[in-house]
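Visitor: Could you work out the structure for the sequence below:
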Amino acid sequence: MITSSPRPSTVRALVLAGASLMAMQAAQAQEATQPRRGGSNPPAESSVQLEELSVESQGGGGPVAAARVGAASRAVESPTGPIDGYVARRSATATKTNTPLIETPQSISVVGRQQLDTQNAQTLQQATQYVAGTYAGTFGADTRIDYFQLRGFVASDYGLYRDGLQLLNYGFAYSRVDTFGLERVEVLRGPSAVLFGAGNPGGLINQISKRPTENPFGYIEVGGGSFDQRYAAFDVGGPADAEGHWFTRLTGYARNGGTQVQGAPDDSYYIAPAFTYKPDGSTKFTILSSFQHDNTAVTSNFLPYYGTVRPQAEGLRIPRSLNVGDAGFNTFQRDQAYIGYEFEHVFDDTWAVRQNARYGVTESFQNSYIGQLGYADPLQTQLARYLFRDHAKIAQLDVDTQAEAKFSDGFFRHDFLMGVEYRNFQIHDNQASGFPGPNLNILAPIYGPQTVSASPYLIQADSFQQVGLYFQDQIKITPELTLILGGRQDFVQNTVYDRLTPSNTNGRNDSAFTYRAAAIYNFDFGLAPYVMYATSFQPLIGTDINGQTFKPETGDQIEGGVKFEPPGQGYFLTFAGFDIHRNNVQTPNPANTLFQQQLGEVRSTGFESQLVANLFDGLNVVASYTVFGINTVRGNADQIGRVPVNTPENLANLFFDYTIPTGEWRGFGFGGGVRYVGRSFADVANTLRLPDYVLFDAQVHYDYQNWRFQVNATNLADRRFVSSCQAENSCFYGDARRVLAKVSYKW
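Guide: As a prediction, this is how the structure comes out:
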């Protein structure tokens, strides 16, 4: 459900300016109920609170002062709540405090519920495809998991978070959150280990769950379209008692149908109950839970370069719809359940404490023939295959305890945060393979019963524990200049129990100190230049092909940029340049791509910009551009100076949506998008090149009273493209044209 608060006009703001002094007293009295703590967990309201009136001018009177007076009656956005239009104002991801984006000295993009609904983004990959610095869909049309690169580095393994707590994706044990259960998606670029203790220097993606609201509401949606897809969803919530202490929300989603790969299903259902208890104005306790079941197949077919990017020996290309597995047993199934809580208590005007915790379990099973071996004949019509099977179980506990103090030392104002985080990750992984599998004729595929048995090559029980102690001080040197200093000490214990070869059981203990120093200067007219230096530390789970545990990754980045958000103009523009060094980077082992190996150092240097705008009534725009150079600076001789595979170095996107606000056509809307992805390489030697490509999206919709009718089309021209190649025999087709229609009703 989308909720937004109308913006008062300047005239109305000036009229209310006198009365706002009385309103200030009421707002201050209400502070006990809705404390403006700047914390990452605001009270459960309709996701808004009244902003404090400020008649002080940091640069004189005139329009700036008037805008600040108008702010007294404008609803303040919650960092976990809905966004008015597309332009987010606040976030808690970069600092773990409730901080305006214009005062955050780091690149961050926020995709809100309204944009997700307009684009009908059903996966996290689709939700982030217009975000700067982000390449979504590295492995093409994969229905098992979302893959991302941030500033050229993979972030879908250790860089996925939900509500500020990590979702680890190791090996073939994947986690995936249904986007209908999200309020917003926040993409933080650059090292973030100083607060989160994990993640590579490219950044992380934090998924913010829907939470209970103060106002009662209801929402239902049904839809369907390409590949026989059909789905239904609902979202209801509000107060559960007359006194206003209990609030609930229940979100559900169910999908059934096929995919662009013949015989591969894409079935899923998701249910998420949430409860909030507010015994008084200073305390809030929220329970967030969800259960999700997925039944799909391996759709990211591992195909040869010749036959996809370029024609094969007979001048043919492999159809996108080809099922390289077998419709009878090309299987991927997953069950995942999470339950957690968010607790906050405000002691006084200075101190507040919070604790966020979550326990999750995931079980997945995969059994399929895989390509990845190339052709078995000179005419290149017979795909060589092998059987791959995996059964994985995961249990993960995260607890993050924070204390925040807001005070003045007589010279400067401080927002001081300190915390301790505990993470426990347990995985039981059983991987097996069978060589050789039956060849598959790409001209006339014949499927049959499974003829190859799988033999285990890896049976492990991995135990990973991490404790981190961190602090951060946001210091107001002047009303315009903010300095952020932070540090974190992590202690990690990683043990791998080899059930197949017990003598290979081993482990390691690691520790590291990471830090961040940043400064931002906010001019009255909305310009905010900033600079930031930060380091990263990512302990790695698992072993290499020799059974040895991996060394932790380390990295650092310097970033400088400018943010521009002129008061009252409705748009937010950012520019950022960065230089990243990442050490001990993992890459598939060429001897056996089921295992990883570690390189020396990879460097990424580049520039990105993004515009998010509510330009005028009814028009929303998102645009971004990214260019960077990435190469291996230390490692194997054949990799030094080369661009890593799977990695396009140029990205450009534009998306808009317009709804007619008045007249006979009121409620009718339309829009579309253009996505450009630059060239990349398919082999380590950089001799096989993937061309760049352009994709078009479009949507039309009509709002009538509480009804909405909408049709979306992605890859409108149905362009056949290869999203990336991991190696010469591991290329992945991107999404074919997808058309979805939906009808929704809210009350």
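
Visitor: Going by C-alpha atoms from here, please, whenever you check contacts or count neighbours.
Guide: Noted.

Visitor: and residue 293, what is it in contact with?
Guide: 268-270, 333-336 (CA atoms under 8 Å, 6 or more residues apart in numbering).

Visitor: my bad, residue 312
Guide: So residue 312 contacts 306, 380 (CA under 8 Å, 6+ apart).

Visitor: where's it relative to residue 304, distance?
Guide: From residue 312 across to residue 304, the span is 9 Å (CA to CA, to the nearest Å).

Visitor: do the same with residue 580
Guide: Where residue 304 is concerned, residue 580 sits at a distance of 32 Å (CA to CA).

Visitor: Same drill for the two, tell me which one is more crowded.
Guide: residue 304 (26 against 23; other CA atoms under 10 Å).

Visitor: how about the more buried one, what does it touch?
Guide: 372, 374-375, 728-731.

Visitor: Can you get me a residue count around residue 500?
Guide: Count around residue 500 with other CA under 10 Å applied: 14.

Visitor: any idea where the helices of the stretch 201-350 of the chain begin and end?
Guide: Shown for the stretch 201-350 of the chain, no helices are assigned by DSSP state H, counting those that start in this stretch.

Visitor: Now the second one, please; I'll put the structures next to each other:
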Amino acid sequence: MEGPVPTPIDSQGQPSGVIALVTKRPSEKPIHEFQLQGGSFEQRSGAFDFGGPVTEDGKLLYRFTGLLREGGNGIDFSNDKRAFLSGALTWRPTAETEITAYSLHQRNQGRWNFGLPARGTVLPNPNGRIPVTRFIGEPDTYNRTEMTVAGYNLQHHVTESLTFRQNVQYSRESWERRDVNPTSVGADLRTVNRRAESRHVTRDTFAIDNHAELKAMTGPLQHTVLFGVDHRRGKTAVLGNYGTVGPIDVFAPVYGSPVVWSTTDQYAERQPENFIGVYVQDQIKLDQWILTLGGRHDWADTSIVDIIGGSVTNQNNRAFTKRAGLGYEFDSGVVPYVSYAESFTPLSGRTFDGSPLRPETGVQYEAGIKYQPRDMNLRITAAVYDLQRQNVTTADLANPGFSIQIGEVTSRGFEFEAVASLTSNLNLTAAYAYNDARVTQSNDANLGKRPVTTPPHLASLWADYTIREGALNGLGFGGGIRYVSASAGDFLNTFEAPAYTVVDAMARYDIDNWRFSVNVTNLFDNQYVVGCFSLVQCNVGRVRTVLGRVSYRW
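Guide: Modelled structure (predicted):
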């Protein structure tokens, strides 16, 4: 229902990039689509997508999208639900002005799966192998989220060379969960000790971004200048409690252990935050050279108000970050480039001991090449990078719902991707990534170690073939393979989550306005572990899942 788009240089984020989710926008072309889906583990869903012009002159456009989904994922008691509804309306009062107002509402309900112990999944266990479908919580636990968003995007062309944009958004999110999570494994390597936790979080956020884009010439130099200011204000309220619960035999579980909760909340906080940023960027073109220069100054003010303890912790941070890139466009479609980027990302929340999370900072150097010839449908990108990130946040396994921060993580690597239409029938996508990530600053024993769940090698290959003539016109099928190398299994790298390979497949048939499709994830039902955080928690991969879908578009 949403599509990922890269965040531009005018926003806060990592130097390696940020992914933002954007709802579907109104379309000038009429869109009408219904979709039904069903498959493994009683998964079923229905969705619709309508859009197009409201008036004949095209000055008013709309988009209305909805989804209902329910089903499991192969883990015991894993049934979850989602309901999603979004709408958008675009108004073009003049040829120079466009405003799009949008809103969405989404509800999710499920259970949090904390994984399985390492002994019995990635390490030997004298009791045997733990079934990958095992759930070590309690069936009456839950995880509920709700989100409402409303906002608008305004664009006005002041002149042919000057454009003003304003983006405004308000969101309210709530998260309520009641979990039973593992704390340790007994000496018999089958008894998992557990504790209970409840947590309720609400968050209100208002954000506004005003910027202008100016196109100008200074002699032979062609400039595209972007300058603006953004502001984000938020308030988070957190209530939490702990409870005691009995252990569970992971090989022969008996559910229904009573939970004894504390009679009062164990923590209650308010977390107001206020962020302001001013930025400028200039993209300069000279013949086939492209130079991009950018700078941004951020002010971040956050507080943590401990309602129970009566204390207030304030944190004020300032930072100026810079970005630069240089590329050259050859007539053949080859574009080599180099870039430098700094980042400053304020973080909300605190560690378990009450300390506020420090902003994450980073520096990245990158060099690469892009190739997209004009006479064929081919795109190839390759890059090497060196990325240093400070105050990297990771999950606090001893205290679920909280985070800890690592001093510095350095990642050096290489990325390659190729997308090609080899014929009018056959499409091919291939990708490979190498990432040597190490903890390079730390006061703990993890100095020099690899971060957990960070495999050094990732590779994938996907092929898609469609028959476009004859009696089987509209029939398509495809398949792919994903490889993930071994990754560190714990903080000190004392064991690994082994490498795994997964094969996926699909088939589809288009006839008139109908599309029938079947997708199979993990075709050969390979049992694997995606990654481990500790000896207590390893997250298993999805078992074979088959989903069938029918859609009608007119």
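
Visitor: By neighbour count, which of the contacts of residue 304 of structure 1 wins?
Guide: residue 731 (29 neighbours).

Visitor: so it is in which element?
Guide: Secondary-structure assignment from DSSP states H and E places residue 731 of structure 1 in strand 730-733.

Visitor: average gap between that strand and structure 2?
Guide: Compared with structure 2 after the fit, strand 730-733 of structure 1 shows a mean deviation of 1.1 Å (mean CA distance after the TM-score superposition for structure 1).

Visitor: picking up where we left off before, please point out which of the contacts of residue 304 of structure 1 structure 2 shares.
Guide: Retained in structure 2 (both residues aligned by TM-score structural alignment, their matches' CA atoms under 8 Å) from these: 375, 728-731.

Visitor: hang on, the earlier thing: want to throw the contacts of residue 293 of structure 1 into CSV with neighbour count and distance to residue 735 of structure 1?
Guide: Below are the contacts of residue 293 of structure 1 laid out as CSV (neighbours: other CA atoms under 10 Å; distance: CA to CA, whole Å):
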residue, neighbour count, distance to residue 735 of structure 1
268, 20, 19
269, 18, 22
270, 21, 23
333, 18, 21
334, 23, 22
335, 17, 25
336, 22, 25
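
Visitor: What lines up with residue 459 of structure 2 in structure 1?
Guide: Using TM-score structural alignment, the equivalent of residue 459 of structure 2 in structure 1 is residue 652.

Visitor: Show me what the longest strand anywhere in structure 2 is packed up against.
Guide: Longest strand in structure 2 by number of residues (criterion: DSSP state E): strand 191-218. Judged by 3 or more CA pairs under 8 Å, 6 or more residues apart in numbering; DSSP states H and E, strand 191-218 of structure 2 is in contact with strand 162-185, strand 221-244, strand 248-249.

Visitor: The shortest one vs structure 1, average offset?
Guide: Going back to what we said before, that points to strand 248-249 of structure 2. Strand 248-249 of structure 2 versus its aligned partner: 1.4 Å mean (mean CA distance after the TM-score superposition for structure 1).

Visitor: could you give me the residues in structure 1 that that strand aligns onto?
Guide: Under TM-score structural alignment, the match for strand 248-249 of structure 2 is residues 440-441.

Visitor: Need the residues that contact the matching stretch.
Guide: 324, 381-385, 446.

Visitor: Generate TSV for these, with distance to residue 114 of structure 1 as supplementary columns.
Guide: Formatted as TSV, the contacts of stretch 440-441 of structure 1 follow (distance: CA to CA, whole Å):
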residue	distance to residue 114 of structure 1
324	37
381	47
382	47
383	44
384	45
385	44
446	45
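
Visitor: could you flag which of those are buried?
Guide: 324, 381-385 (16 or more other CA atoms under 10 Å).
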